[in-house]
Structure formats: C-alpha cells, structure tokens
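Enquirer: Structure for the following, please:
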Amino acid sequence: MTLANSPDGIQSRHLRARGGAWIVASCVIAGLVLLPVLALLWQAMRGSDGLWSHLAANVLPHAITQTAILLAGVGLLVAVIGTLSAWLVTAYDFPGRRMLEWALLLPLAVPTYIVAYAYLDLLHPLGPVQGVIRAILGYDSPRDFRLPDIRSMTGAILLLSLVLYPYVYLPTRAMFLTQAASLVEVSRALGTTRAQVFHRVALPLARPAIAVGMSLALMETLNDIGASEFLGVRSLTIAVYTTWVTRYDLPGAAQIALAMLALVIALVSLERWARRRQRFSTSAQRGRSFAPRVLTGRAAGFALGLGLLPVVLGFLIPASYLAVEAWERFRLAGFSAGLVTEARNTFLLSAIATAAVVACGVVVSYGARARPGRLSAAALRVASMGYAMPGTVLALGILTVVAGLDRWIDATARDWLGVSTGLVLIGSGMALGYAYLARFLAISTGSVEAGFSRIPRSYDHAARTLGRGPGETLWQVHLPLSRGAMAAAGLLVFVDCMKELSATLLLRPLNFETLATRIYAEAARGTYENAAYAALAIVLVGLLPVILLARIGRMGQKP
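Expert: The predicted structure is shown next:
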C-alpha cells in the first residue's frame, strides 16, 4: 500500500478538503465585501444623463476643496491633541493621572453628529452660553454681541477633532509605554532636556502609531455626514448624498463616490509610505518604561487641567447637555411611544447584524488559520477593506446590487407565481444588514484573528491527531479559548451599528427609524432637543467599548 493510499494519507487529504471548504466560505464572504465596489464601478460607467458635466464644473471642485481642508485640519489637530495627551499621562505623574488615562478615551462614546448638534444648541446666539456671556458683559441682545458662528469650517474641524483624537491617543500611548527606558536614559546622559527627549527620541519612535491613528480619524471624518452637513461643510459625502437623493442621479453619485474611494486609498497609501523606512523596534518584554517625572503643586494642577480640557469639551459638556435636555423632555412629556419603537428597531437590527458580522469574522479568520496561504490571506485582506470605505460609498454600491436582486426576484415571482414581491431585500432591512456586514467585518476579523493568534498551533495538531476535523477543532478548541476576543468584537460591532448614520440613512426601509436617524431628522427640523433621549441612549451604550478599552489598557500596564 502506497503512502497516498494509506489510511493516514486518505485522512490527510480528507482534512485538507474540509479545510478547503473554509477557504471557499472565506472567499464568498470576501466577495460580498468586494461586490459593492464592483457595482459602484459599473454604475459609474453608465453615465449620468448629462449631469456629470454640471457636477464636474460646479459641485466637485468645491466639494473636493472643502474635504481637503477638513481632512488637513482634523488630521493636524487630532495628531497634536492625541500625541500630547499620550505624552502627558506617560511622561509625568501627578494626582489624577490614573483617572485621566481612561477619561481621555471618553469622547469615543459620543458620535460626531451628536457632538455637533449639542454644540449648535449650546452656542446658538439665543443659547445658554452666549446668553450668560452677554449677561456678564452687560449686553441685552444678540445684535449687540455674539460669538463667531459655530457653523463653519473652523467649527467643524474643532468639533470633529475633539471626538476623534482618541484614535491617535490610544496607539501613541501604547507606543510610549513600550519604549525602553535605556533610550531615554542615554539621551538624558548626553545632555538633552525632557522636551528634547520628546522631540528627538519619543516622537520619532511613535510616528507609526501616530500615522495609524491619524488615518483612522481621517476615515471617520470622511464617513461623517451629519456633523459636516449641519456645520455647513459641503464635503464629498454630502455631495454624494444630495446627488443621489435630491437630484435622483445615481450614476453621478457613483462617480463622486469613486472619487471618495480614491481619496481613501490615497490616505492608506500615504500612511504606509510615511512608514516605509521605519525599521526600528523595541522589546516590550525586555525593556522597561522610563520613570515618569513627578509633578506637584501648581505644575500638577496645570497638567491635570490641560489633560482634562479635551475630555470636558469632547465628552462632559455634550453629555451633560443631553442629560439636562432629556430630563426636561421627561418632565414635560414623558417617554414617547415612538422612542420605544426606534430603540427596539435599533437594538434588534444591531444585534442581528452583530451576530452575522462576528460569525463571518470567525469563518474568515479561521479559514486563514486552517489553510494558510496566498488565497486565504487575500480573502482576509479583502474582507477587511469595508471599514476603510465611507458608509455613503458602501451604501451606494450595495443599493445597486440589492436593487438588481430585488428586480430579479420580482420578475421571477411574476413569471412563476403571478404575484409581485416588491422590494423584498430593501423593504425587509436586509440591505441595511448587508451594509453593516461589509462595513464592520474588519472589526470582527481583527479581534477574532488576534484571539486565534494566542492559541498555539500545537493545539490544532493535537486535535487532528485525535481525529478531529477543522470544524470540530474550531468548535471544541478555538471558540472556547477565544470567547473573550469574540465578545469584545461583538461589543464593538454592536455599538458601531447603533451609531452608524450614513448607511442607515440611505438604506433603511420606508417608515423605519432608528435612534441615529431620529436624531438626524429632529436636527434637520431644528428641534434637536426632541431627540435628546435617543442621543443620550447612544452615548450611554457607546461607553461600553470605552470601558473595555480602558480595562485592556490597564491590563497592558501590568508586569
């Protein structure tokens, strides 16, 4: 009997075949993520019935300019706030530092559009802030004294940066913590000051982390639709939305969406190019973090106040405003029945989408582990590309795919059954679930893959020696050992689904409202205070991943 025909050889081929099924499933999931991009290309090539020349001449130049200014301003400000905050809590020790380490993450709990709406009310000429200032200065009317309008490019850059700087703070602080004390001590022995240590040693070493954080913040900025629109910034995202919804020009919107996609690719490429020569590394196991400088007295108070400033502006003020407005609405009208329905829609939709996203993340991640190779690695990369696409771009591509399927289902039902099915996929919310899957699959695959990486390969070999196939190995070995990673992935995906506005606004079924779309609708009517309940609920749920990140950060500091 040859080795190929031996029982061991037959079993090996059988295991490889079953492992191949995971690769097929991974490729199918990756194809679902790639399909909207291909549909977007097809839709853009159809032309826009003569409107493209108008868009290219009158809409795109202004939108591209506005988007470029917004991205440049937000990128610079989040890099400054995030890096300096990370250095402050790493290089100095003062009363309140432990609290500040996790408090600096709190703005992540507040979506950008909620912060924008809250500050629009707070800083309105007839709002409480300007009213108090006029009372102090002795003015009676907004015509006598008023602050600069928050509805401006400067206001948009400032507010978006106050929410998005934790994307830079988190990886940069982790990089500072892992830098070996010997590097700092050697530089100090050569006569450099602490400020020079930051500029010449710590900052160059942290450049990769800063670049990654900035790219994430800029992608979130490009995805934003609510804050930019209400702050008066006509970005590419707004151009896509108005071209699609207002002008009913789907091909024209697809062409603008492709310009946005090209901008995202440029951002990712720029981030990688900036790190192309970075080859240094430090050992987190052998090295020790340098001892922070102890501050006392006024210096300690100044450091604490400086660190709390972005927390107060990015979280405490808008969250407190929401709490006050929610209490006032409760006193006047109680809870509305519509709010209960919207909350139920939001939780059910987010829960179903989260289950699907985590399940697909497990399939793709385990496919790369069970059958490592170029195909599985490519499927993993393609499946993770959705998070880089703005929700508006993704929704546009998905609409093309799902609308075509709905037409085919309706035509088939008419031919075979003599009945019309209508918009089955769009009307049932499956299109929106598809958008959540494609957009947030990267979060799931990243967390699950990290969980799988902690499991030694010897466990897989031992399971197969005992006759377990890939599916049984996943069920009996990997899933029990990766429950924490999957729970973290599910939590992050659930909260992101709740906060997502762009895709939800464009793909939701008729008469289907979520908490996010309720906030957008009330703000559009100028009655944002009516949505205080919905906004506060999103903020409270958004605190859950912040707590998780804070716990992970504290665990990372333990020896």
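
Enquirer: From here on, just use CA atoms for contacts and neighbour counts.
Expert: Fine.

Enquirer: now the helices for the stretch 101-250 of the chain?
Expert: Remark: helices assigned in the stretch 101-250 of the chain by DSSP state H, counting those that start in this stretch are 112-122, 128-137, 153-164, 166-178, 181-189, 194-197, 203-205, 207-223, 226-230, 236-245, 250-274.

Enquirer: count of neighbours near F452?
Expert: 20 (other CA atoms under 10 Å).

Enquirer: Tell me the spacing between it and R551.
Expert: The gap separating F452 from R551 is 20 Å, by CA to CA, to the nearest Å.

Enquirer: this one as well, want them side by side:
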Amino acid sequence: MISRVKYPVWSATSWLIALALMTPIAVMFFSGIAANSDTFLHLWRTVLPDYVLNTVLLAVYVVVLVILFGVPSAALISLTNLKTRGVLRWLLLLPLAMPAYVIAYLYTDLFDYAGPIQRYLRALFSWQSPADYWFFDLRTLTGAAVMIALVLFPYVYMLTRTAFEYQDQQLVKAARSLGLSSRQCFFKVTLPLARPAIAISASFVLMETLADFATVQYFAVNTLTTAIYDTWLEYGELSTANALASILMVMVLLTVAAEYRARAHQRHQSKNKQTSKVRISLTTRQHIIGGIYCWFLVIAGFLLPFILLVDMAVQYFEQTSLAGLWHAGLNSLEVSIYVATVATLIAVLLGLYRRLSGVKNCAIPLQISGFGYAVPGTVLAMAMLATFGPLDHWLNDVAKWLEVPMPGLLLSGSLFAIIFALVTRFAAIANGTIASGLTKIPKSLDQAPASLGVSKWQSILTVHLPLLKSSIMVAWLLVFVEAMKELPAVLVLRPFNFDTLSTQVYQMISDERLEQGAIGALFIVLFGLLPIIVLNKKE
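Expert: Reported below is the predicted structural model:
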C-alpha cells in the first residue's frame, strides 16, 4: 500500500483538487445566504412561491413519466421474449442523444395551430377557427414535463434493465415454487428488488430536470432555473441570483439525501449477469402491445425528431450560415476537449489514489469531486461568477497599484470559467466510469509488481493504466458529449462573441428559426450518439 509519508504530494494534490472544485459552490452558497436585497424580498413576496411550486411540480411530473416509460420497457426487454427486443435493447437508449429543447421546438412546430397536424385536421373537417375544435397545448408545464421525460427515460430504462438482468434468479425460482404466477412474481419479487436501481436513476433524472433551462423557458414555464437567469441578466443582481441558486441547490441535495437514505443497505443483485434465466412468454396480444409501447418511445423520443431535423437541414441548407456554424462547432470542440481531458485526468488521479493509498479517508476526495453533478448548470455559473468575479477585481486593483496593464476579466470572462464549471459538473461521470474500471482489476495486481522490484509509479504506468484504457476512453467520451450539449452554464459564462453549437441552436430556437440551426442541432445529436454506440459495442 502507498503510505502517507512516502507520497505526501499525491495526497495533498488529491485533496486540493477536490476542495478547489467545491470552493465556488461554497462561495456561492454563503453569498446567497448573506444576500438581503430588496429584489429578493420583492421576488419572495410576489412570484417566487409560484416559481418554487412550478419547479416541484415539473420534477414530480418528469420523475413519474420516466418511471412509466423506463420500467415497463426495461421489463419487456430483459424479462420477456418480446420480438425485436434485440434491436430495441439499444434503440431505447437513443433519446439520450436528443436535447430536450430541440424536441420541444420540433413538436411545438408539428402540433401548433399553424403546424401541419392542425392544418390537416382543419382541411379534413372544414374547421375555420380554434373555436370549432379542441386541441392540446404543448406550451404548458405538463408539455415541458413530457418533452423532458422523452429524452431522460433511458436513464431509468438502462439502470433498471441492468438490475433485472443481474438479479439473483434463486429468489425468483423460490417465489415461483411457492405458487406465484409470472405477474405476481414480477410485482412482489422482481420489481421490489430493482427499487434501488429505479431510485438511483430517478435521482439522475431529477437532477437533470432541475438543471433544465432552455425547455422551460421556451414553454414560458417559470421555474427557479429561469428565475436565476433572469435575475442575473435583467436585474443585474448577482447576490439575489446566488440566493435563488442556493434555494435550488438545497432542494436538490435534500431530495438526493432522502433518496440515498431510503435505499441505504439495499443490495439485491448478483455480481454476475444471469444468462440462464427463463423469459416470460408473451401472448400474441401482449407482443403487439409491448412492441407498440417500446417502438412508440423510440419513435417519439428520437426517430421522429431526428427525421424532422434532417428534413429541416436539407430544406434550409442554403439559408444556413455555414461560417457561423463552423466557428461555433470549433468552439464547442475546444471547450469539450479541454473539459473531457481535465475531468478524466482528475478521475484517474483520484481513483488510483483511492485504490492504492492506505491513507484513512482516502475516498473522500473522489466523493467531494463528484458533488458538482448534483448542481444545475445555472447554479454553477452563479458559483463561478461569485468566486472569480471578486478575484478578477482584486487582480485588476493589484495591477493598477503596480502600474502595469490590467488583465481584465481574466478568470470570470474567459474560457477558464466555462471549463472550470463544466469540469465541476461532469467530474462525477468520469469518476464513476474510472471507479467501475478499477473494480475489474484484481487486487493482486496492486502488489505483484512490487514483488518483482517494480516501483509503484512504474506499475501504475505499465499495469493499471493499460488495463484502464477502455474505461478512460469511455469516461473521456461521456464527458466530451455532456460538455458538448451543456447550455445553461455556457450561456451565462461565455465571453463576448463566443458561441457554441448549443448556444447557437438555443438562440435560433428562441427566435423561432431552428430551421437555420438544424445542421448545428444535428451535430449535437450525432456527437451524443457516440457514447451510445461505444457502450453498445462494449456490451
């Protein structure tokens, strides 16, 4: 084992990195607590209760919908003999690549009063005005929840499917031997055993929902996320925005803590995948209903929006600013490469420190560094401004006192703030991937090189890192794609005249001109497909 005395630099570096990633969040939180502005009091007395209520309702609606979408589809794929389940197994993951705000625009354009669906219905039934018929309105809180759920349900599907496939089949066989039918066995044994996986995936969805900004703003649904953005940009009240961000962060942490406490000590899965289990035989009617259900999720969550995007890109290709798209794409690549590389390096450093160090509490830096995933992007942006803004002013004051050129907004007004924020937010993804890879390396390999006279650093370079190569690639790719899709943090922190694909597409959507940004949206989706393809190939 590595000792504290022999490797103090590694230990100190790990703790410093973890604390550095946490510092902006702590600064923002205490800044929010200290805020006592008239703007905050005015918001509290007028619209803030409605914003909080909308936020809670949106979170509840989305979580309920993703469970209704994800759990049945996972059961059909992993427990039954549903036809085409081999294809549906990975097709059901594709909606993860589609940004919610993109499908929100596409479906609004499709089902709006001036859209093709209502135009066709009016022509078919000779309706003259909206007073002649009823049609649902997507631009509501419920509509926003459906749009978000369509792209986030694969979280629940993926983890629940894995839970079903790794369950101890002896428990299921015991239940069947006691006379339970397949239906009774599912609801009384299989589903309760998968509860931890459902709870974990639902918490992921909850965090992504609370972090959503573009979808709710496009649908004019006022939540805490939109309130933070508007308070900062419209009122210029950083302290008030920090206070609102602190409220949102506390809501997320309380929910995650309650979920973790509720599922504590619940472990009902085998370490190995159960390949010999007997699948439930479906009737012809069940095959049809189950197939329609799963294919509807695939079509509604990915295939139809993707086809609409391709159609828009082809029709409006000549009106698209390819120069602007090229610059935005290069900016997205630059930011995503930096973020993915830094986050993966941190994950490897902290993961190996936890694995190889004999120091007490060596797992804490890894845990602290992953905390940022629970913090919405808008909140992280406020944290960066609250931390680096005063530092920039201090640096400029020092430069002025020394009579040297002032550096300007060196930290808060450059790519540094964006990269720092995204590394803080997505470090947990890289941490989890690397930690999972390390669990597959036998413990005996930690000590074997030393018995051959190989130093610990040489063993890391020649044994651990080669074995982690696949996990490092997946971690880098996952963080790269998430950084490519990130919108709220980049929207707040970007320097002047700096656009990424996500901010450019968002601006087009805000101006009702997605047709001219369809190619950029397609690039975001195609990049989002990369980890799905890689993970499916690995599986």
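
Enquirer: circling back: just so I know, which of the helices of the stretch 101-250 of the first structure lies nearest V312 of the first structure?
Expert: For V312 of the first structure, the closest of the helices of the stretch 101-250 of the first structure is helix 153-164, at 9.6 Å, according to CA to CA.

Enquirer: Counting by contacts, list what the closest one packs against.
Expert: Here helix 153-164 of the first structure touches helix 60-91, helix 112-122, helix 207-223, going by 3 or more CA pairs under 8 Å, 6 or more residues apart in numbering; DSSP states H and E.

Enquirer: Format those as JSON lines; extra columns: mean neighbour count.
Expert: Shown next, in JSON lines, are those (neighbours: other CA atoms under 10 Å):
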{"stretch": "helix 60-91", "mean neighbour count": "20"}
{"stretch": "helix 112-122", "mean neighbour count": "23"}
{"stretch": "helix 207-223", "mean neighbour count": "23"}
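
Enquirer: Throw those helices into TSV and include distance to I238 of the first structure, thanks.
Expert: Formatted as TSV, those follow (distance: least, CA to CA, whole Å):
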stretch	distance to I238 of the first structure
helix 60-91	8
helix 112-122	13
helix 207-223	10
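
Enquirer: Which among those helices is found nearest to G471 of the first structure?
Expert: Per CA to CA, nearest to G471 of the first structure of those: helix 207-223, 34.4 Å.

Enquirer: neighbours around the residue nearest to W15 of the second structure when sequence neighbours are not counted, how many?
Expert: For W15 of the second structure, ignoring the flanking residues on the chain, the nearest one in space by CA to CA, 6 or more residues apart in numbering is P365 at 5.5 Å. Per other CA under 10 Å, the neighbour tally for P365 of the second structure reads 21.

Enquirer: Am I right that A30 of the first structure is in contact with A377?
Expert: No. A30 of the first structure is beyond contact range of A377, at 10.8 Å (criterion: CA atoms under 8 Å).

Enquirer: buried set for stretch 463-472 of the first structure?
Expert: Across stretch 463-472 of the first structure, burial judged by 16 or more other CA atoms under 10 Å covers 463-464, 468-471.

Enquirer: so how far does that stretch reach from one end to the other?
Expert: Terminal residues of stretch 463-472 of the first structure lie 8 Å apart, using CA to CA.

Enquirer: Under the alignment, what does I67 of the second structure map to in the first structure?
Expert: Aligning on TM-score structural alignment places I67 of the second structure opposite A79 in the first structure.

Enquirer: Check L468 of the second structure too.
Expert: In the first structure, L468 of the second structure lands on S482 (TM-score structural alignment).

Enquirer: and the residue nearest the centre of the first structure, how far is that from T346 of the first structure?
Expert: Centroid-nearest residue in the first structure: E220, 6.0 Å away (criterion: CA atoms, centre = their mean). For E220 of the first structure, the distance to T346 of the first structure equals 21 Å [CA to CA].

Enquirer: before we move on, what about R98 of the first structure?
Expert: Applying CA to CA, the value for R98 of the first structure to T346 of the first structure is 35 Å.

Enquirer: so how far does stretch 352-369 of the first structure sit from its counterpart in the second structure?
Expert: Following the fit onto the second structure, the mean deviation recorded for stretch 352-369 of the first structure is 1.2 Å by mean CA distance after the TM-score superposition for the first structure.

Enquirer: For that stretch, give me every contacting residue.
Expert: Here stretch 352-369 of the first structure makes contact (CA atoms under 8 Å, 6 or more residues apart in numbering) with 19, 22-23, 25-26, 29, 376-377, 379-380, 383, 433, 436-437, 440-442, 444-445, 448-449, 452, 474, 486, 489-490, 493-494, 497.
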